[in-house]
Every structure is written in structure tokens, then in C-alpha cells.
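[1] curious how this folds, go ahead:
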Amino acid sequence: MLPDTITKYLASHTTRDADTAMQSYAENAEVTDDGKTYRGRDEIRAWFGSAASEYTYTSELIATRKIDDTTYVATHHLEGDFPGGTVDLDFTFTLEDDRIVRLVIA
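    As a prediction, this is how the structure comes out:
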């Protein structure tokens, strides 16, 4: 089971609701996606608004796991018109004070 912070974030990620998603992040948060790291809320908001926007896809949460008291993984299966057509991505979250301080998508 994922903490509420992550569950709410994933719901806002799915609906592309940047305002709600940004409430989940700490001020000093970092996101790494596709080999690039975005630091702070301004960079993360810009990434959030443009990430995967050139593709149409569906996403299904297929697994979750707790690594330790602050780290959780949510695995999503994506299918769409991106190169390869299908992929399973791990969203690895690190939390601090109920806020996301780090998210790595790989």
C-alpha cells in the first residue's frame, strides 16, 4: 500500500493536474526522468507540463512495493504510440515529512 501523498500524486499525474501534483513535492525536490534531473518546483512544474506530451498512451498501475520507511516503488505499464509501443516504468519515490523529495522514473 502506498502512502496518501503518492496515491494523490499518481492520480494527478494521470489526469495531468499540475497544481495538485505540485502540492505533493517538497520545495527542494528532484525528479529524474529519461536521464535528466529537474530540481526545485519551477523545473519540476515545467517537466510535468511537457513530459510525454508528444505521445498518446494508457497507463496502468501494476505493482507497488515498499523499499524502506521513506522509499516506495509504483510500477506502471504503458501502451501507446511511443517508440516500442509498451513499457513498464518504475516510479521510485522518496518521501520526507509526507512530501516527495525525490522521484526517479526508469
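[2] can we go C-alpha only for contacts and neighbour counts from here?
    Fine.
[3] please enumerate the helices of this structure.
    Under the criterion DSSP state H, helices of the chain are mapped to 4-15, 18-22, 40-50.
[4] just put those helices in JSON lines and tack on distance to A63 and mean neighbour count.
    Output for the helices of the chain, formatted as JSON lines (distance: least, CA to CA, whole Å; neighbours: other CA atoms under 10 Å):
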{"stretch": "helix 4-15", "distance to A63": "13", "mean neighbour count": "16"}
{"stretch": "helix 18-22", "distance to A63": "21", "mean neighbour count": "17"}
{"stretch": "helix 40-50", "distance to A63": "22", "mean neighbour count": "16"}
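[5] ok, D34 touching V104?
    No - using CA atoms under 8 Å, D34 is not in contact with V104, being 9.1 Å away.
[6] to compare against the first, here's another:
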Amino acid sequence: MSIKLPKPIADYVGANARLDVDGMLKPFAADAVLLDNGKRFEGLAEMRTLLEEAVVGAKAIFAPDSVRHENGRVVVEGPAHGDFKGSPIRFTYGFTLEDEAIKVLEITA
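    The predicted structure follows:
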């Protein structure tokens, strides 16, 4: 199933499919926040460390299969496959966009 994602989110998902950390960070605002299962990462430097370890290190590729708009956020759901315990795991990504950039990303499993 093909779903239509806003450009910053589509760019993030496309870069994730290539395990490209620079590409994954590009659509984020400089002061963006990433919340990953309750842990908070502020700014691109902290987010880079998380993405290098948890995403690239585990070869975790998110494959969104649904999208909806909810309370000012774009909520994208789908499985992530990779070299990690329980793969694949279904994730929910809640994106808050501002000025054509990702301002907040909240990831829950």
C-alpha cells in the first residue's frame, strides 16, 4: 500500500530506508526534539547519536502503512524490521511539523 506523507516525513522515511543518518536529520528543525519510548533527545547532536546507535546500528527500517492527522500531529504507523529483538515491531511515529520541518517526533512501540 502506498501512502501520501508530507515532504519532511517522506524525506525522513526515505533516508531511514537507506540507513542514511544525515538524510534522516535533514528534515528536522535545528531545535527539534525526539521522544523515543519516554527518553528525550534535544537538538540534532543528541538525535544523531540515537539514530546512529538505535537505527543504523540495528539496521532498523520503518515501513509506514498508515497515516492520519490527529491533534495537530501527523501520526504514522507501521512495522520496523532490523537486527533487534522482536523484529519486526510495530511502531507509531507522531510528527509535529513547523515551517516545513519536523519540530517534534514521538516514537512509541
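[7] got a TM-score for the pair?
    Overlay of the two chains. TM-score (TM-score structural alignment, normalised by the length of the first structure): 0.83; 105 aligned residues with a CA RMSD of 2.0 Å.
[8] higher neighbour count, D34 and V104 of the first structure?
    Taking other CA atoms under 10 Å, D34 of the first structure and V104 do not tie; V104 has more neighbours (19 against 9).
[9] now the residue positioned nearest the centre of the first structure. Nearest residue, chain neighbours left out?
    Geometric centre of the first structure, nearest residue: F91, 5.5 Å, by CA atoms, centre = their mean. With sequence-adjacent residues excluded and distances taken as CA to CA, 6 or more residues apart in numbering, F91 of the first structure is closest to I105, at 4.6 Å.
[10] surely that neighbour meets D34?
    Yes - with contact defined as CA under 8 Å, I105 of the first structure counts as touching D34 (7.3 Å).
[11] that older thread, quick one: closest of the helices of the first structure to D97 of the first structure.
    With CA to CA, the closest approach to D97 of the first structure among the helices of the first structure belongs to helix 4-15: 10.1 Å.
[12] what span of the second structure lines up against that closest one?
    On the second structure, the counterpart of helix 4-15 of the first structure by TM-score structural alignment is residues 7-18.
[13] distance of the residue in the first structure sticking out farthest from the centre from A51 of the first structure?
    In the first structure, G84 marks the outermost C-alpha relative to the chain mean, sitting 20.5 Å out by CA atoms, centre = their mean. Distance, G84 of the first structure to A51 of the first structure, by CA to CA, to the nearest Å: 17 Å.
[14] same check, this time on R39 of the first structure
    Distance, R39 of the first structure to A51 of the first structure, using CA to CA: 15 Å.
[15] out of those two, name the residue with the larger neighbour count.
    Taking other CA under 10 Å, R39 of the first structure and A51 do not tie; R39 has more neighbours (18 against 13).
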